[in-house]
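Novice: Model the structure of this input:
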Amino acid sequence: MAKIILTHEVTGLGAPGDIVEVKDGYARNYLMPRGLATGWTKGAQKQVDQIRAARRAREIHTIEDARAVRDSLQSKPVVVSVRSGANGRLFGAVTTADIAAAVSAAGGPAIDKRKIEVPTAIKSLGEHKVHVRLHADVQATVEVRVVPNA
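Specialist: This next block holds a predicted model:
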């Protein structure tokens, strides 16, 4: 078992700044090469404190605030305008950064793109559902409407 420090959110494992134990191969072959984790050392505690402070500054602090943001996100669909072919297929895919930018452009709250989970890649026009983790106990299901560029 390897003791590591997560530097990014890993679904099912933990949040940035968490110290977790995982199997050696998982740490060495998956987490570390992708930059999702670093090895744990005694001197790394300062780095963990910095990561946690940055996370606290970014996240929504109370459940009431998270519920208010969830209600505003779920009240209307997010419209993303992209280039598409004649048959409705996109040139590329809609990313979490595109969705976060569309929410901000529509006057919604600033959402961290790392908190957005897309169940299946959005590669066609139409309506799609995505999930946004706002708080440990609050998750919003947002309707994303993909329309062609004018």
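Novice: going forward, measure contacts between C-alpha atoms and count neighbours the same way
Specialist: OK.
Novice: helix, strand or coil for the residue of the chain positioned farthest from its centre?
Specialist: Within the chain, residue 86 marks the point farthest from the mean C-alpha position, 30.7 Å out by Cα atoms, centre = their mean. Of the three states, residue 86 takes coil according to DSSP: H, G, I helix; E, B strand; the rest coil.
Novice: contacting residues for it?
Specialist: Contact analysis of residue 86 by Cα atoms under 8 Å, 6 or more residues apart in numbering lists nothing.
Novice: Pull the number of nearby residues for residue 65.
Specialist: By other Cα atoms under 10 Å, the residues close to residue 65 number 14.
Novice: Before we compare anything, build this one as well:
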Amino acid sequence: MAKLILTHEVTGLGAPGDVVEVKDGYARNYLLPRGLATAWSKGAQKQIDQIRKARKSREIASLDDAKAVRDSLQSKPVVVTVKAGASGRLFGAVSTTDIAEAIAAAGGPSVDKRKIEVGQPIKAIGEYQVQVRLHEDVAAQVDVQVVPSA
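Specialist: The predicted model follows:
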């Protein structure tokens, strides 16, 4: 088992600054090469504190604030305008960055693209549901309308 410090959020494992123990292969082949974690050491406590401080400044402070943001996100659909062919197929796919920018453009809160979870890749015109994790206990189901550009 390898002891690591997460530097990025890993779904199902933890948040930045968490110390986790994972199997050696998972650490060696996935987490470390992608820069999602660093090796744990006794001197790394300073790094952990720094990561937690940065995370605290970015994340939504309280559960009530997260619920208010969730209600505002779920109140109206987010419209993403993209280039599409005549059959309704997109030239590429709608990314989490596109969705985060559309939320901000619609007057919504600034959402980190890493907090947006898209079930299936969005590659056609239509309506989709995506999940936005706002707090460890609060997630918003956001309706995304993908429309063709003129």
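Novice: follow-up on the earlier one: so how far is residue 125 of structure 1 from the residue farthest from the centre of structure 1?
Specialist: Separation of residue 86 of structure 1 from residue 125 of structure 1 (Cα to Cα, to the nearest Å) stands at 11 Å.
Novice: Could you do residue 132 of structure 1 as well?
Specialist: Look at residue 132 of structure 1 and residue 125 of structure 1: by Cα to Cα, they are 21 Å apart.
Novice: for residue 75 of structure 1, same thing?
Specialist: Relative to residue 125 of structure 1, residue 75 of structure 1 is positioned 21 Å away (Cα to Cα).
Novice: and if you look at residue 109 of structure 1?
Specialist: According to Cα to Cα, residue 109 of structure 1 stands 24 Å off from residue 125 of structure 1.
Novice: OK, contacts around the nearest residue to residue 37 of structure 2 once chain neighbours are set aside?
Specialist: Distance criterion Cα to Cα, 6 or more residues apart in numbering; nearest residue to residue 37 of structure 2, sequence neighbours excluded, is residue 6 at 4.2 Å. Counting by Cα under 8 Å, 6+ apart, residue 6 of structure 2 touches 14-20, 36-38.
Novice: Which of residue 109 and residue 125 of structure 1 has more residues huddled nearby?
Specialist: Between residue 109 of structure 1 and residue 125, counted using other Cα under 10 Å, residue 125 has the larger neighbour count: 22 against 14.
Novice: host element of the residue nearest to that one when sequence neighbours are not counted?
Specialist: Among residues not flanking residue 125 of structure 1 along the chain, residue 146 sits closest, at 5.0 Å (Cα to Cα, 6+ apart). Here residue 146 of structure 1, judged by DSSP states H and E, is contained in strand 139-148.
Novice: Buried residues in that strand, which are they?
Specialist: Buried residues in strand 139-148 of structure 1, counted by 16 or more other Cα atoms under 10 Å: 139-148.
Novice: what do you get for stretch 38-54 of structure 2?
Specialist: Across stretch 38-54 of structure 2, burial judged by 16+ other Cα under 10 Å covers 38, 40, 48, 51-52.
Novice: Would you convert these into CSV that also reports distance to residue 115 of structure 2 and secondary structure?
Specialist: Shown next, in CSV, are the buried residues of stretch 38-54 of structure 2 (distance: Cα to Cα, whole Å; DSSP: H, G, I helix; E, B strand; the rest coil):
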residue, distance to residue 115 of structure 2, secondary structure
38, 21, strand
40, 25, coil
48, 21, helix
51, 17, helix
52, 17, helix
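Novice: so what's residue 138 of structure 2 up against?
Specialist: Per Cα under 8 Å, 6+ apart, neighbours of residue 138 of structure 2: 63, 66-67, 70.
Novice: Now, these that are in helices?
Specialist: Applying DSSP state H to the contacts of residue 138 of structure 2, the entries found in helices are 63, 66-67, 70.
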